Every structure is written in structure tokens, then in C-alpha cells.
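Undergrad: sharing a sequence plus its predicted fold:
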Amino acid sequence: MRRHLLAAAILFVVHNAHASDDPTLPAVRVEASKPSRIDSIVTVEASQAQNRTLGGMLEHVSGVQNSAFGPNAGAPVIRSLSGNRVQILEDGQSILGMNAFSGDINIPFDPLFVRSVTVNKSSDTVRYGGNAIGGSVDIDSGLISRTMEDKDQSMELVLRKGFNAADAQGFRMNFNNQRNVSTNLQVSRQRISYYDIPGNSKAGVCNTRLFPATGGVNSALADSCQKEARVQQLYNKASQPYIDQFMTENPDWADGDFSFYTNSPTSVWQRRTYINPVNPAYVAGTPSYVQKQINNDVTPDYHHRLGNSYSRSSQVALGSTWFFDRGYVGVSIDAKDSEYGVPGFSMQNLSFGANPADGLPVGVVIKQQRYALEALLRDPLPHVERAELRVSKLDNASGERLGSTRANDYDFQSTQAELLLAHQPVGPLSGVLGLSHQARDVTASGALRYLPDVETRSNAVFLKETLDVGWASFDAGVRHERVDHDLQPSRFKTSRNAANTTLQDRSYRLNSYTLGSYVELGPLFAAKVRYSSSQRAPEINELYASNAHYSVMTQEEGNQNLQPERAKNLELTGLFHLGGFALSATAYRMKYENYLYQGHSGMQMANRLPLKYWKQTDTTVKGFEIDASQALDLGGYGKLNLSAFADLVRNQADRPDTLRAHNDGEYLPNMPTNRYGATLQWQRDSWKVQLSSTYYDKQKYLGRNVSEEIPLDAFNLVDLQVSRELPVRNAYIAGMEVFVNGSNLLDDDARPHNSPLKYIAPLPGRGFQVGVTVRL
């Protein structure tokens, strides 16, 4: 923390030195690279909503769902893709860390002061590399000012009190000299001890569907429910009419309960005849043996309160920008800390008959420091209109705790640099040449580590060109990338079930390209089409992972002979607008060659975790998204906006072999379900109201974990936000806004099908936040 404070002091000294200069503000024109209107890009502006996670903030966007790994960890799932396939960026630089490999590791995210989040649902590999094969998500932190602020200083104070929601406090300050220096400081924290839930933490099917009518136990469901489930054969004492008198007198000779009963009225032992009394419990025709179904909780089934759901997070961040007549240079320092529980399961997978209270809960600790530089220069070279440079260093330490004991720690040290050169427009033609470099060192420690130490280097060059003739636009892009994974010396050992023998370095050459167009079809209609061919190199968990990975409840085994994925995507969009009405409908198909997935071996390990290997098969992802909105001016009654959406996605193996079809099924397990949503926004004078409802349908396309997935009931999430700007008569206060927001107002037992914890940890029940924002 000392180095952060020292850097902050230096930035303030720089700011104060410039603040004493001539305050005359020169004409500063700042430009940034603009996204193509051909892509499926959505920008979500910050609001007063209680956004626990990045995935939660974006879950109202069609085609985007929340991974919902409990209430404290949630990543965006774009068209069924997430993790290594969705690039997560902050201010244009990747922040992918352990969160890409392990779903219980949350993406460091400050929900109080984030300015906006931009989602590109199309393949974005030309711009951001293979980890954007399923799209990208870029967070605008607000730390670096890209234009001069309107006022020379401002301050924003936020206080929130939660009821089944987090308490939050924070402030954001901006100081500038209205000439060439602007500095931002952000401090925030969030706290909650636990979340309430509508009913039990474990789904009803954990009791009703464990024992199929055909017999036996649904072991996959039992493991997902953290249950001890088995069937015992017990002797039926009512099955025989007589009690064996000899055994009654000589119980030491008995081999079990069955020895004490007989079908004969007499017994002869050592030439002596024994008269056997009648069995008073006898019921004629009953079987000799009956089955007893054992159904015990390995981890607690909480009632109305979700155990181990605490969360604490904080952020301290500082950014400063120096403007000059041809551009700007901005630097930022950002430190985030978080600590939270992973509800529902214990990393200590207890043996049969153990007391679930003896299990130790899983906790996650994340510490991240990020240093970034961003610069823009106009006309740097002949025929070059603009140059943009982004450089960042990321230190992300993520670890799992078993009670108070360290289970594993992973340290991600990443350095990134990207240079963009936009050439002078040639008539309607404009374009950008980009150079990208990324270096990442992953080091691991702890008794329960499942990854080796690996150094990864990525270098790429890409070109994007756009032809814009007003009523139509055409773009094309190409990227060549090299990815090298170099193993480093460590004490990591693979398990006896590993597919790998001796771990080896791996290197990949990747090529991606894209073509697209946007055409206006008269005054009311427009159409977009995009085709892309994208490649992604296997990541280190897919190549080298070995041993128990409890956060995904799997014995995970990598395969270093995996090939790069190749996705051929076709996306069609129709647009219609008339007055205040707008309609957009998109259909897409992504044909994957060598799609990477975790295949079930059909075996369970001694700790009852399923043994899964990283495998490849050809896969097709297809679906649609529909968005509609209507804006209405109600005159003296304000303005009203009605919007609705629907989305559907299917992730389906093309020609699954016999083992895949039997163990994993035709569809990808944990696939997002169909959704239908509607939002009503009303604004009048100082009042703002937003009411939204999203219906999550029951999943119809089920995968397998040897046994077929058990779908859960549909549910409806209803959220509400109400805010009002209060009149303030104070020279020091620029404005004050009070607000209340509510989530899951129907108190539904909400269990998204794509959540790995759906059977043991529902989403939080009805919750509210009340708060005030004061602007000085």
C-alpha cells in the first residue's frame, strides 16, 4: 500500500504544479477509436442498481447471462460462452486472471463508480485475440479522464444501506485546472454478513429425484447436491412365520437377523428338536429383503439463510490525465481487495456417515493491483491520423481457503502493451493497424493446487478497415497471433489419472479474420451481416490441469496435445425503427472445430468428485435475440420507455461419439436457458423509476453427467429502482439524490440452469438497498 500512496502523492504534486498555470483552456479535441456499427455492441451505463458482480450488471442484456457461482462470483456468459472464451477488459486492457479458469473466482469489479460497460457479443478475436472468440466486455472505470471536466473540482459521496443486500460507502473526487490536468480519486467498500433465501439452500430435486424409478442412485445429482445417497438391502423380519428357538438360545451362532427366523415350525440341532414359536410380526407374501434408501447431507441444507455467503470488498484508485493540443496522456493506479464465502459446498468432501457440521467452508481471497498508462496523439506521422498507446501491469493474487487454512494460491503477473495506428481516411475508407504484446507469469502454491507454474507470451499484429458510404458500411479485419506456454520449474505433480505424462511447452500460431456489412434498406429498415473465422489456443488449465478442482466440483485433467479451436461465425441482424419504436432481431450460428469441453470419464474418485478430462469435438452454437423498445412522451406526466427482449441459445455437439453421447450428452451441460424480459422506465422532473422483469424458462436442452441433467423450475426475477433528485439550497452541495432499489421482489427460488451451484445455492431472496448520493 505504501507504493500506492507514494504514487498518489506524486500525481497530486504534478496536478498542483499545473494548477498554478494560466487557467485559459485551449481547444482540446479528444478522439478515440470508434466501434463498428456492424458488430453486436451494447453499452450499459452505470445506475443506482445493486450490482454485486459484473455478470449481474449485464444480465439484462439479451444474449448475456450471469454465471451465478453463488451471490459473490458472477461472470458474463455471452451466448453460452464464458471463461477463456470471453475477454474481460478494463479501460481496453485485459484483466483475465484466475477468474477465467475457476468459476468461484470473481472478476474484480467496483460497482459504485464504474462509468459504463461495453459488451461485444460478436467474436472479437481480430481486436483482442483468441480469448475473445466468444465476445468481449470492456469496463470504463472512469479513472482516466479523456475529456476535460465541466467544473474545476467535484466530489461524489455514496452511502447505501442494504436489507438482504450489501452495505456500501464510497467517494469519488475530481480535481482539474480547467486547462491541461485532471485527476480522479475513487475509494469504495462493500460489506454483507450473509444472504437470506426464500426456502432451503438445496433444491427439492435433491430429495425427490435421487433414486430413479428404475432403481439405484442418480450419483451425478447426489454429488451436485452434496448428498450421501445409497441403497441398502435390509432383512425383512416379517417375511418368515417362525422364530428359530435354537438361535434364540444360542445367539453367538447367528450370522445376522435372518438367522433368527425360519419357515419351519420345528428345528433339529444335535439330535434335539426345538419347537419354534410363531413370529408375531409375520406378514404373508412379503419379500425376504427390502431396500432402504439413505439420503444424508454431506454439507448443510440451510433454511432461509444461505450459509457461508459473506462478502467484503474495497477499492482505492487514482488516475490523472495531462491534456495537450494534440492529445492526452493518462496514468492510473488501482488496488482492489475482496474476501467472500462460496456457499453450498465444502472443499472437504466428507466420507459416508460423517457429520456435515465437521466440513470446513470454502473462502476466496483476491488482491489485485493494476497500473495503467493510456495515451492518444493526433497526426504523429505522415498519413497517420491518430496513434493510441495502452500499457498496463496487472498483479492478481487469488486463493481458496479451507476454513482458515490456505488450500491454494495463484499469482498472475501480467504485462500488456497495445499500439494502434489509424491512417488518414482515403475517401470513405478508414482503418487501424494494431500491435499487441502480452506477457503473463502464473505461479501457484498450496497443498491443493491443480496448475503448474507457466509463463505465457502472446504477440499479435492486426488490421481493421472500414468503408463507410453513409447508407452502407463494410468492414474487414485480419489478425495473426503467436501464443507460447513455457513451463517453469515447480513442485507440481500430476495425478495418477492424468492424461499427460511429462509436461511439455506448447506453442501456437493463430489466424483470424472477419467480414461484415451494414445496409440501410430505406427509411425504416436496415440489415447487418457478419462472418468471422476465429482461432483460440488452449489455455493452461485445458493443457496442464491435474488433481481435484473443488470449485468446479471435478477431478480436472488437462491434455497437452489439444489443438486450437476454430470458430466460423455467421450473424444476421434485421433492424426496424419508426418514430419512437425500434426493433432488432439477430440470428447467429457458430460452427466450432475442436471445441474444448470437460468430458466425463464415467468414473468417480475416492473423494466422490467426477473424473473429467479436457477433450475436443465439433460443436455448433446457435440462437437468436430479439430487442424491442417504444419511447413515449406523456407531456406533463413525463417520459416513458418500454422495452422487451427474448433470447435462446443451444450449444450442441455435431457428431458426438458413443462415449460423449453416453457420458456428456448431445448438449453442453449447464447451458443458459431461454429468457423473456421487459423493462419499464419512467422519468418526470426529478423522479426516475425503473421496473424490470426477466423470466427464466425451464431448461429443455439437457446435457449429461453420465445421468441426464435434472432441470429446475422456471422463475421470474423482478427488480425495481426509484430515485429522486432533491432540491438543495447550499453553496457547497451541487446535488443530492435519494434512491431505493429492490431485487427479486417476488422472492422466487431462483436457480439459473447455467449456475454450477444451482442445486445447492439459489440466488438471494428479496432484497433492498436505500441510499443517497451527494454531489459537491
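TA: Looks like it arrived, so ask away. Numbers count the residues shown, from 1 in each chain.

Undergrad: drop to CA atoms for contacts and neighbour counts, all remaining ones
TA: OK.

Undergrad: what does the top helix by length along the chain contact?
TA: Longest helix of the chain, by residue count under DSSP state H: helix 2-19. Contact with helix 2-19 is made by Asn176, Asn177, Asn180, Val181, Ser182, Thr183, Leu318, Ser320, Ile333, as judged by C-alpha atoms under 8 Å, 6 or more residues apart in numbering.

Undergrad: list just the nearest of those to Gln291.
TA: For these, the residue nearest Gln291 by C-alpha to C-alpha is Ile333; the value is 63.8 Å.

Undergrad: now do that closest one against Glu418, distance only.
TA: According to C-alpha to C-alpha, to the nearest Å, Ile333 stands 18 Å off from Glu418.

Undergrad: wait, Gly55 sits on Asn72?
TA: No. With contact defined as C-alpha atoms under 8 Å, Gly55 does not count as touching Asn72 (10.4 Å).

Undergrad: please flag which of the contacts of helix 2-19 sit within helices.
TA: Among the contacts of helix 2-19, the subset assigned to helices under DSSP H is empty.

Undergrad: now, which of those residues sits nearest Val384?
TA: Looking across the contacts of helix 2-19 and measuring by C-alpha to C-alpha, the closest to Val384 is Asn180, at 24.1 Å.

Undergrad: take this one as well and set it beside the first:
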Amino acid sequence: MYHSPKAQVLKAFAFRPILIALAATFASPTIAAEDNKTIDLPTVPVTGNPLGVSSDALVVPVSVLSGRELSLKREGTLGETLNGIPGVSATQFGPNASRPVIRGLDGERVRIMQNGLGILDASSLSFDHAVGVDPLIIEQIDVVRGPAALLYGGSAMGGVVNAIDHRIPKEQLDGVTGRAETRFGGPDNARNGAAVIDVGNGRIAIHADAYTRKTSDLDIPGYAVSRRKSAQANGPARENRGKLVNSSADGDGGALGAALTFDNGYIGTSFSTLNNNYGVVAEENVRIDMQSNRWDVASEFTDLSGLINRVKLRIAHTDYEHRELEGGEVGTTFKNRGIEGSVEVGHKAIGELNGVVGYQFNNTNFEALGDEAFVPGVNTQNHAMYVYEELAIDKHKVTFGGRLGHATVDSKASGTFTNPQNNSFNPNSFALGGLYTIDNNWSLAGNLSHNERAPSYFELYANGAHVATAQFEVGNADLKKERSNGVDAQLRWKDANHSFSIGSYYTRFSNFIGLFGTGNEINVNGDLLPEAKFIAVPAVFKGLEAEAKFKLTDRLNLNLLGDYVHAKDQRNDKYLPRIAPLRVGGGLHYQYNSIGARLDVLKAFEQDRTADNELKTDGYTNVSALATYKLPTKLNLELFAKANNLLNQEIREHASFLKDISMQGQRSILFGLRGDF
């Protein structure tokens, strides 16, 4: 596993000692005995609303994973951790690279953020590129379903995933808090560990975390290649039964952060690093060695006097690089370096009107060097002003948001790309929403939106063989802004410990930018690759989402969920590719004193509504189980065991580009120990 000298120094002199120190601290009962207080950080889904209201008061649908629930649901990638939330599936390019898909939209249309700022990596460029954040150190994940472009970036037409890690402390802390977790087993023989610690004296707070992750090739229940794929003309043979070759991974990372905290705010900074070396399952001799270093600065002050009552500042600089190793030699290198920031001010209430005004910017430089550089070097800059306002009317409220942006996407002469090109766009978006409280139990939320997105650099300038998708991809520098209009509505019910919601949405794109096959073949070094071009087409996405939680007894809870997406190219009334099928699920969760157990079932139906040249995908039933036991110690320690795919079925996700040569793991069990103090 290759690391630069800088990364080796950081790893040797920073994170390994931190991990050892945290483990020693966590194992010591003395600290817990001296002060048994636990600092509970807020889990308000602020991603869905800058005013910090609870999820019940949000107009847009937001799902939040945090605390123990997140700890027990963690998977190896961000996409798999969130897969199964209503409206959310995953791209799943093997077990190591998986981005969330929201309501059938992926890539640039789902904005992945870390603490409210974008993660500058290369994961949206190609399905085999992993997301530059590891779930092991995340403290909370907010998922906004539906257009959220107004506050978090013009590309977020599908939604937003915000991974929150508290690496810059925001709360006053007097004492020591922390958590640690280790797990091993599963279908990939995982050996993972993470530790987090926060120390403060009431004014200065210091954060440190470290993690390590190691997995073997994934055990699978059958052949990696599907029967449909093998039966095609010149289809691959069904080999490698029981093992997904070249799917192992080895990664580590960590962070140091510090902040000055006050009664009404904080100012702080952090440095984090991530290293990840993993196999690309589409090519048996190719591995990706990835490194990302990031500096963050953040500050927020509330309860200010005067017209402006809150000020919030966030800036992050990221230096991302990954090398694609072919037989141990560097074949292609991808780099993405840049800075992103935002300034947001809130105004004092004007009658019943509350809101914020903000400015957001980013400047990134992307480079691709080597044999498979199918896009040129590109500088992308975005600037935007946005406003969000809420008007309370008795128990109801009306919301309005607007965003005015300017984007430039300029390519550079590099490699085979000898003709630099410049493009600029002015994407503007607006939304009008409302929350109508019917009575103490029932409410109705709705949102009307107009969204515009500037084309990404690869949609504009791609021109070359893309091995991960086995296509010759061709961009279109004449693409215009992607535009859509949508409506989203939810009916919600809540009564004490019971809740239920059902929602529907309809989004019409006047020019949906997609990658479509042309039917032509391009000769690349003697091999014929099918040609695919980025073109804009009219399209419609519509669907349903439902979720319910019922407390059957003091010890037993019932959870239910379901979702459905229907997406078509309106030119020819044909289905769009990689759209997840109808899914329904349910689970029983039992807790009695220190013993817990749960049984969950997720049923995905067959997807036979496919695009041209796309194979059908069989349905599956994934039955999983979890058992937990809180140890009788002064420390808050919990043992857990997770069993997955108990029916040992071939689970292939239709949203995955790799579904016909890869699948999820076989029946397995994973053991772990987690705790906090």
C-alpha cells in the first residue's frame, strides 16, 4: 500500500499513538468513576433547515442516523450504510466503492458533504472511485431527499448526504468524553477499529480520532457473473464461484481538531487524513490507492444583538489524489485540489418571519494523468448567493428559498486533450414550501421547486475509454443548464411513541443530462468498446416513500418502510437505466434491560423495467438479525453480533453499474464491541 512521505510521517507520529492512547483511556474505569457525566451532542437535522428545527417541523423529508443507531448500522461504505433508508439505494461498485442514490438520481445530483461542505474527491466521475470519507468516524448522517440545491450547492437536485464528524468541537466541554469500537467477521473477514476522544476545560476543547480498516476478498453465494450476463453473445464465463476476486481493502486515517468555545458560539480548526487501498473488482489486476488530506476552519455565534442574530463561517481545503495501480505499476493518477466555503447570517425575527442569507463558493482543480485519462484537467469555480425564510402562521408555516449562482468550467490542455475549452453558466433555483398542522397528530408538508444545475466537467469534456463502465464516453461541450420542476408532498402522523409518514414526488426535467449508448463501437488499441454520449433529454421521475414506527409494548417496536421510483426518458417513453425496484421492509426490535435483539426483512422486487441494453435484475429478500448485550461494567460497553443475508440469496442491486459481475456477500455474522464514556 503506497503512501507519500507526508502521509507516512502523519501516520507514524500522530494517529497510531492516538489510537493506542484512546484505547488505554477507554479501558480505564478511573475516568468514568470520577465523572460519569456524558456530553450528548445535538442530533438536530440542521442539514434540512438552517434554523435548526426538529425533523417534525421540516418541510423537506430528512432522515437522520446518529449515536447507537448509526454505530450498529455502519457498513464499509457510505452508500451501503444508507442503503435501505426510504428513497435511498446505492451504486455498489463492489464492497469498497458505493455512493448513495436518492430517488433514482446519482452522481453529481446527490451532493455528499462533510460538516456542511462538499467532499472534494473523484467519486462522482466513476463508479469505481470510493467516497473520500469513512463511516467509522462519522457521528451523524443527515439525508435530505429531494431538491436541496438552495442551501447546499446547485448540483443537489436529487438530495444531500451530510456526514457530520464533530472534528471541530462546537459545544463547551469540561472533562473527557469519547467512544471506541472494534468489529471483526462478516463476508469480507473485516478487522476494523476506531476511537474518538474529546477533552475540554470549559473554554478550549480538543478532538482526536483514529481508525483502521482491513478486509479480505468478499465471500459470495455463487458465481460473481450473473446467468443473464453469461448467456449473452460473447458473455463472460461463470468463474470464481464463492469469492469476489480483487475486492479486499486496507485503509486508515484520523484527525486532530481544536476549538475555543463560548456560551454563544465557537471558533476552531481541524486537520484530517484518509488512506484507502482497495481492489477494483471489474479488473482483477487493478487496485486504487487513495489519499485525501483536509483542513477545516469553522465558527458560529448565535444570540447576537441587533438585526443580525447569528453568523456562521465554514471553509475547507482538500488535497485529494488516487493512483490506479495495474500489476503494481501506476497506470492513471487522479487529483482534485480545491477550497470550498460559505458565510451565513441569520436575521432577528421580523414579526413571525425568520431566515438566513448566505454566500457560498468553491474553486477546484481536477487532473487526470496516465493511460485511462478520459477527461482533461479542469478548473471549476462556483459562486452563489442564497436566502431561506420561514413565516409562522399559528401552528402552520410557509417557507421560501432562492439561490442565484454562477459557475465556470474551464478545461486545460493535457495529454491527448489539446483544445482547451471554457464554459460558464448561471444556475438559479427557487422553492416554495409549507407545513400545515391539521391537529395534534396529523400534518401535511409540501414543496414546489424549480432547480437548475450546471453540467459537470466530465459531462462536458469526457472523450476516451472508461474501463470501469466498459464504454467509450464522449462529453458535449455545448450542453446547457439542466432544468427541472418538481413537487413533493408528505402526510405525517405522530402519537407519543408511534409515527407514520407517506410521501410522493414528481420531478420533470426539460433536459436531463444522461449517458446514453449510440450503438456505435470505437476501436481502442484493438478492442471494440461501445460508444456512449452525454446528451440532454426530457425525463420524468416520480415515486412513493413510506415509513412507520410503532411501539407494540414497552419492550417491542415495529418498523415498516417502502419506496418506489419510476423514471422515463420522455423522448421515446423508455425507462432510464439503473433505477431501483419497488422495495418493502419491516423489522421487530426488542429491548429488555441489557439485552437487545432485532430481526429485519427487506424485500426488493424484480426490476424488469429496464433501459436499452440493460439486463433485468432478479428480486431478493434480505433477512438480517442483530443481538446486543450491555456489559455490567462502570463503562458503557456493548457487545453486538450482526447476521446478514440469512437466506443466503444472490443480492444484486439494480442501481449498480456492476450488478451482473458482482453481488453482495453471502450469509455471514460479524462481531463487535462498542462503547462510550
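TA: Now that the structure is in, tell me what you want to look at. Model, not experiment: these values are computed from the prediction.

Undergrad: TM-score, when you put one on top of the other?
TA: The TM-score (TM-score structural alignment, normalised by the length of structure 2) is 0.89; 634 aligned residues with a C-alpha RMSD of 2.4 Å.

Undergrad: I'd say Gln555 of structure 1 and Asn607 touch.
TA: No. Between Gln555 of structure 1 and Asn607 there is no contact under C-alpha under 8 Å: 9.2 Å.

Undergrad: more crowded one of the two?
TA: Shown here are Gln555 of structure 1 and Asn607; by other C-alpha atoms under 10 Å, Gln555 has more neighbours (26 against 13).

Undergrad: give the contact list for the counterpart of that one in structure 2.
TA: Gln555 of structure 1 maps onto Phe472 in structure 2, with residues paired by TM-score structural alignment. If you count contacts by C-alpha under 8 Å, 6+ apart, Phe472 of structure 2 has them with Asn463, Gly464, Ala465, His466, Ile522, Leu529, Pro530, Glu531, Ala532.

Undergrad: neighbours of Ile10 of structure 1, how many?
TA: 12.

Undergrad: kindly report the same for the one 3 residues further on.
TA: Per other C-alpha under 10 Å, the neighbour tally for Val13 of structure 1 reads 12.

Undergrad: which of the residues in stretch 232-243 of structure 2 are buried?
TA: Counting neighbours by 16 or more other C-alpha atoms under 10 Å, one finds that the buried residues in stretch 232-243 of structure 2 are Arg238, Lys243.

Undergrad: pull the distance from it to the chain's centre.
TA: Between the centre of stretch 232-243 of structure 2 and the centre of its host chain there is 31 Å, according to C-alpha atoms, centre = their mean, to the nearest Å.

Undergrad: now do stretch 12-22 of structure 1
TA: Centre to centre, stretch against its chain (C-alpha atoms, centre = their mean), the figure for stretch 12-22 of structure 1 is 42 Å.

Undergrad: try stretch 405-424 of structure 1
TA: Worked out by C-alpha atoms, centre = their mean, stretch 405-424 of structure 1 lies 19 Å from the chain centre.

Undergrad: flag every buried residue along that stretch.
TA: 406-424.

Undergrad: do you have the helices of structure 2 handy? List them.
TA: So, for structure 2 - with DSSP H - the helices run 5-10, 16-27, 29-34, 67-73, 78-82, 149-152, 227-231, 457-461.

Undergrad: tell me which of those lies nearest to Ser414 of structure 2.
TA: Closest among the helices of structure 2, using C-alpha to C-alpha: helix 457-461, at 12.1 Å.

Undergrad: okay, the closest one sits on what stretch of structure 1?
TA: Residues 540-544 of structure 1 are where helix 457-461 of structure 2 lands when matched by TM-score structural alignment.

Undergrad: to what extent does that stretch diverge from structure 2 after superposition?
TA: Taken over the aligned residues, the distance from stretch 540-544 of structure 1 to structure 2 averages 0.4 Å (mean C-alpha distance after the TM-score superposition for structure 1).

Undergrad: list the contacts of that stretch.
TA: Contacts to stretch 540-544 of structure 1, defined as C-alpha under 8 Å, 6+ apart, come from residues 101, 451-452, 454, 485, 500, 503, 557-562, 596, 614.

Undergrad: among those residues, who's most crowded?
TA: Using other C-alpha under 10 Å as the neighbour criterion, Glu557 leads those with 30 neighbours.

Undergrad: these two touch, right, that one and Gly599?
TA: No. The criterion here is C-alpha under 8 Å, and Glu557 of structure 1 misses it with Gly599 at 9.7 Å.

Undergrad: shared neighbours of those two, anything?
TA: Lys612, Tyr613, Trp614.

Undergrad: what lines up with the last one in structure 2?
TA: Structural alignment (TM-score structural alignment) places Trp614 of structure 1 against Phe534 in structure 2.

Undergrad: check contacts around its match.
TA: Glu459, Leu460, Glu473, Val474, Gly475, Asn476, Ile513, Gly514, Leu515, Phe516.

Undergrad: find the nearest non-adjacent residue to it, please.
TA: Nearest non-adjacent residue to Phe534 of structure 2, counting by C-alpha to C-alpha, 6 or more residues apart in numbering: Leu515, 4.4 Å away.
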